[in-house]
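Peer 1: Have a look at this prediction, sequence included:
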Amino acid sequence: MSIGEETVDENESRTRRIQDDRMIGAAVGITMTRYGMSYADASVLLENLAARHRRSVLDLARTITTSRWPTAESFDWARDGSPVGRLEHTADESAAGRLLDLLIETPDLNDLLGAAADLAVESLPGCDYASITVIRDGAPATVASSDERAAKIDELQYNHGQGPCLQAARTDQVVQVPDLSSTTWDLPWKDAAAAIGIHSALALPIASDADIAAALNLFSTRPGAWPASTQAMGEELALYIGSAITLAYRRNLA
């Protein structure tokens, strides 16, 4: 390499570092503005979020300053209701960027969780309704739902003391019911679910540092609506919801 080539490479490297620093600075600035944090506190928050989700701070900064979460319209559908054709498109876009945007932009926890439930319906292939269950002091409650039908099914599960949302929250395990009509589970509420058009359910545990148990509940009007790709995207979304809950409790917004 000649001296001239080395100088060009050094200049390009310096330019990239400056651009990366500006990207991180923009993300810190958004966090400072939305939450009234100091620069140091906002920087620590981003570092903790990045570590929690095994991402670099720079990657997280890109997500915060852009929106890359795919919509359900990005997918084609097979006759059985499963998404096909464009799933490879989600490989580098499933970082739940829009929920992170909401985390930064929405200081009220209730508004944030409501927006997260709506985002699940909009973004997760096969999901027609969504809700979030939180168990505090042994008592379950639906803290957000995209539709009253989701909240109704949650309430039926609470009344009977069993169901995917309760099991996921209590055991920290994913619970999938591909077809309510043919499941071997004893679910006294499944006829009521069928009556309002719900035929499959997927419950994803939400992990947070707060002293609660929680689950993201997904419902579909189609049987067999939960391919591995949808479950993976839902689990990632649940991770970010957990971060939002943790942040809100730490800032006394709950």
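Peer 2: Arrived safely. Numbering: from 1, shown residues only.
Peer 1: only C-alpha atoms for contact and neighbour calcs from this point on.
Peer 2: Fine.
Peer 1: wait, residue 206 sits on residue 170?
Peer 2: No: under the contact definition of C-alpha atoms under 8 Å, residue 206 does not touch residue 170, with a separation of 10.2 Å.
Peer 1: So for these two, which residue has more residues nearby?
Peer 2: Per other C-alpha atoms under 10 Å, whichever of residue 206 and residue 170 has more neighbours is residue 206, with 28 against 16.
Peer 1: ok, the more buried one to residue 122 distance?
Peer 2: Relative to residue 122, residue 206 is positioned 19 Å away (C-alpha to C-alpha, to the nearest Å).
Peer 1: Could you tell me the end-to-end distance of stretch 210-226?
Peer 2: Using C-alpha to C-alpha, the end-to-end distance of stretch 210-226 comes out at 29 Å.
Peer 1: Can you give the distance of it from its chain's centre?
Peer 2: On the basis of C-alpha atoms, centre = their mean, to the nearest Å, stretch 210-226 sits 11 Å off its chain's mean C-alpha point.
Peer 1: same question, stretch 179-196
Peer 2: Centroid displacement of stretch 179-196 relative to its chain, using C-alpha atoms, centre = their mean, is 26 Å.
Peer 1: now what about that stretch, what contacts it?
Peer 2: The list of residues contacting stretch 179-196 from outside it, by C-alpha atoms under 8 Å, 6 or more residues apart in numbering, reads 149, 153, 156-157, 160, 162-163, 177, 199-201, 223-224.
Peer 1: State the helix or strand in which the residue nearest to residue 105 when sequence neighbours are not counted lies.
Peer 2: Beyond its immediate neighbours in the sequence, the residue positioned closest to residue 105 (C-alpha to C-alpha, 6 or more residues apart in numbering) is residue 34, lying 5.9 Å away. Element membership for residue 34 (DSSP states H and E) is helix 3-35.
Peer 1: What are the buried residues along that helix?
Peer 2: When burial is assessed from 16 or more other C-alpha atoms under 10 Å, helix 3-35 yields the following buried residues: 20, 23, 24, 25, 26, 27, 28, 29, 30, 31, 32, 35.
Peer 1: go on, stretch 185-205?
Peer 2: Buried residues in stretch 185-205, defined by neighbour count with 16+ other C-alpha under 10 Å: 187, 189, 190, 193, 198, 199, 200, 201, 202, 203, 204, 205.
Peer 1: try it against this one:
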Amino acid sequence: MTTTGDEVSLERVAEIARSLAGAAGLDEVLQRVADLGAQHLERCDGVSVMLVQRGGRLATPAYSTTVARDSDRAQYDTGEGPCLTSMDTQRTIVIDDLEQEDRWPRFREQALALGIRSMASFRLFLEGDTMGALNFHASTAHAFGHHDLLLGEVFASHAAVALRAAITEAGLEAALESRDRIGQAKGVIMNREGASPQQAFDRLRALSERQNRPLRDVADQIARTGEIPVLEPTRKQRRGT
């Protein structure tokens, strides 16, 4: 039996929903949002999650590549860009070819230097309340077609629900402060070991489990000291089984 494009799309949506529902806590949800987005949009090279904090301050607590992270930073630095516009206008913003784009000239220059040619930014919101933006980047022009944009809209909706559900009683501000430390610790691991964002997060999670300590405490230690603890082998690994 031949699988149609619509059936494949439905399977992807179901897979995204299941994966986000299975994430434990805000840290896990944020990283899964970034990684799943990069996996499911075929020509996507990187995803970033931009969130609005108290007082309107913006942060990028999760990203799948450093290019995606640096693209967000370029928008913070210049005060312009598609992700900011998506949140301001409450609509999806698509850039087919950044070399032909005349909006946001200061951001455009920095983004091209990062190797970005296409972008799609989806507002993260629930009941009209904007939480931030989900941003997809590609190194090729015209990377995102109609099908990709439809999938991106659905994915952003699932992501917004999962993020809202994962915010603890401490509130988004406190959660993002913790996430900032995790981001710093990931940066240390990525720079020292040449790891990807997902590999760095997996290393933090393994250290947390092996040391029986909260992931945030492990991240805080690495961020403060710049030292990465040795990942001791498990008993099973020591026995060679």
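Peer 2: Cool, got the structure. What you see is a predicted model; the values in this text were computed from it and never measured.
Peer 1: quick revisit: just to be sure, which of the buried residues of stretch 185-205 of the first structure are found in strands?
Peer 2: The members of those that map onto strands under DSSP state E are 200, 201, 202, 203, 204, 205.
Peer 1: Give the equivalent position in the second structure for the last one.
Peer 2: If I follow you right, that is residue 205 of the first structure. With the correspondence set by TM-score structural alignment, residue 205 of the first structure lines up against residue 123 in the second structure.
Peer 1: ok so, going back, which one of the buried residues of stretch 185-205 of the first structure is nearest to residue 213 of the first structure?
Peer 2: The shortest gap between residue 213 of the first structure and any of these belongs to residue 205, at 8.0 Å (C-alpha to C-alpha).
Peer 1: what sits against that closest one?
Peer 2: Contacts for residue 205 of the first structure were tallied using C-alpha under 8 Å, 6+ apart; they are 168, 169, 172, 173, 174, 213, 214, 215, 216, 235, 238.
Peer 1: Which among these count as buried?
Peer 2: Neighbour counting with 16+ other C-alpha under 10 Å marks 168, 169, 172, 174, 213, 214, 215, 216, 235, 238 as buried within the contacts of residue 205 of the first structure.
Peer 1: Next, the buried residues of the helix or strand where residue 202 of the second structure lies.
Peer 2: If you go by DSSP H and E, residue 202 of the second structure is part of helix 197-211. Of all the residues in helix 197-211 of the second structure, those buried under the rule 16+ other C-alpha under 10 Å are 197, 198, 200, 201, 203, 204, 205, 207, 208.
Peer 1: other SSEs contacting that helix?
Peer 2: With contacts defined as 3 or more C-alpha pairs under 8 Å, 6 or more residues apart in numbering; DSSP states H and E, helix 197-211 of the second structure has these neighbours: helix 172-193, helix 215-225.
Peer 1: who does the longest one touch, helix- and strand-wise?
Peer 2: Put plainly, it is helix 172-193 of the second structure. Other elements packing on helix 172-193 of the second structure under the criterion 3+ C-alpha pairs under 8 Å, 6+ apart are strand 58-63, helix 197-211, helix 215-225.
Peer 1: Using JSON lines, please lay out the ones you listed together with distance to residue 164 of the second structure.
Peer 2: Formatted as JSON lines, the entries for those read as follows, by distance: least, C-alpha to C-alpha, whole Å:
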{"stretch": "strand 58-63", "distance to residue 164 of the second structure": "14"}
{"stretch": "helix 197-211", "distance to residue 164 of the second structure": "21"}
{"stretch": "helix 215-225", "distance to residue 164 of the second structure": "20"}
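Peer 1: sorry, back to before: farthest-separated two in the buried residues of helix 197-211 of the second structure?
Peer 2: Across the buried residues of helix 197-211 of the second structure, the longest distance by C-alpha to C-alpha is 16.6 Å; it joins 197 and 208.
Peer 1: counterpart of residue 103 of the second structure in the first structure?
Peer 2: Looking across to the first structure (by TM-score structural alignment), residue 103 of the second structure lines up with residue 185.
Peer 1: So that match versus residue 33 of the first structure, what's the distance?
Peer 2: The spacing between residue 185 of the first structure and residue 33 of the first structure, counted by C-alpha to C-alpha, is 49 Å.
Peer 1: now do residue 128 of the first structure
Peer 2: According to C-alpha to C-alpha, residue 128 of the first structure stands 34 Å off from residue 33 of the first structure.
Peer 1: re earlier: so where is the helix holding residue 34 of the first structure in the second structure?
Peer 2: Counting by TM-score structural alignment, helix 3-35 of the first structure corresponds to no residue in the second structure.
Peer 1: Remind me what that helix packs against, helices and strands.
Peer 2: For helix 3-35 of the first structure, the packing partners by 3+ C-alpha pairs under 8 Å, 6+ apart come out as helix 39-52, helix 57-65, helix 97-105.
Peer 1: after the last one, next one along is what?
Peer 2: In this case it means helix 97-105 of the first structure. Where DSSP H and E defines the elements, the next helix or strand beyond helix 97-105 of the first structure is helix 109-123.
Peer 1: ok, now the second one?
Peer 2: Proceeding C-terminally, helix 57-65 of the first structure gives way to strand 76-77 as the next helix or strand, assigned by DSSP H and E.
Peer 1: count of neighbours near residue 91 of the first structure?
Peer 2: Neighbour number of residue 91 of the first structure under other C-alpha under 10 Å is 10.
Peer 1: Tell me how far the alignment partner in the second structure of residue 220 of the first structure lies from residue 144 of the second structure.
Peer 2: Taking TM-score structural alignment, residue 220 of the first structure has residue 138 as its aligned residue in the second structure. Shown here: residue 138 of the second structure relative to residue 144 of the second structure, a distance of 8 Å by C-alpha to C-alpha.
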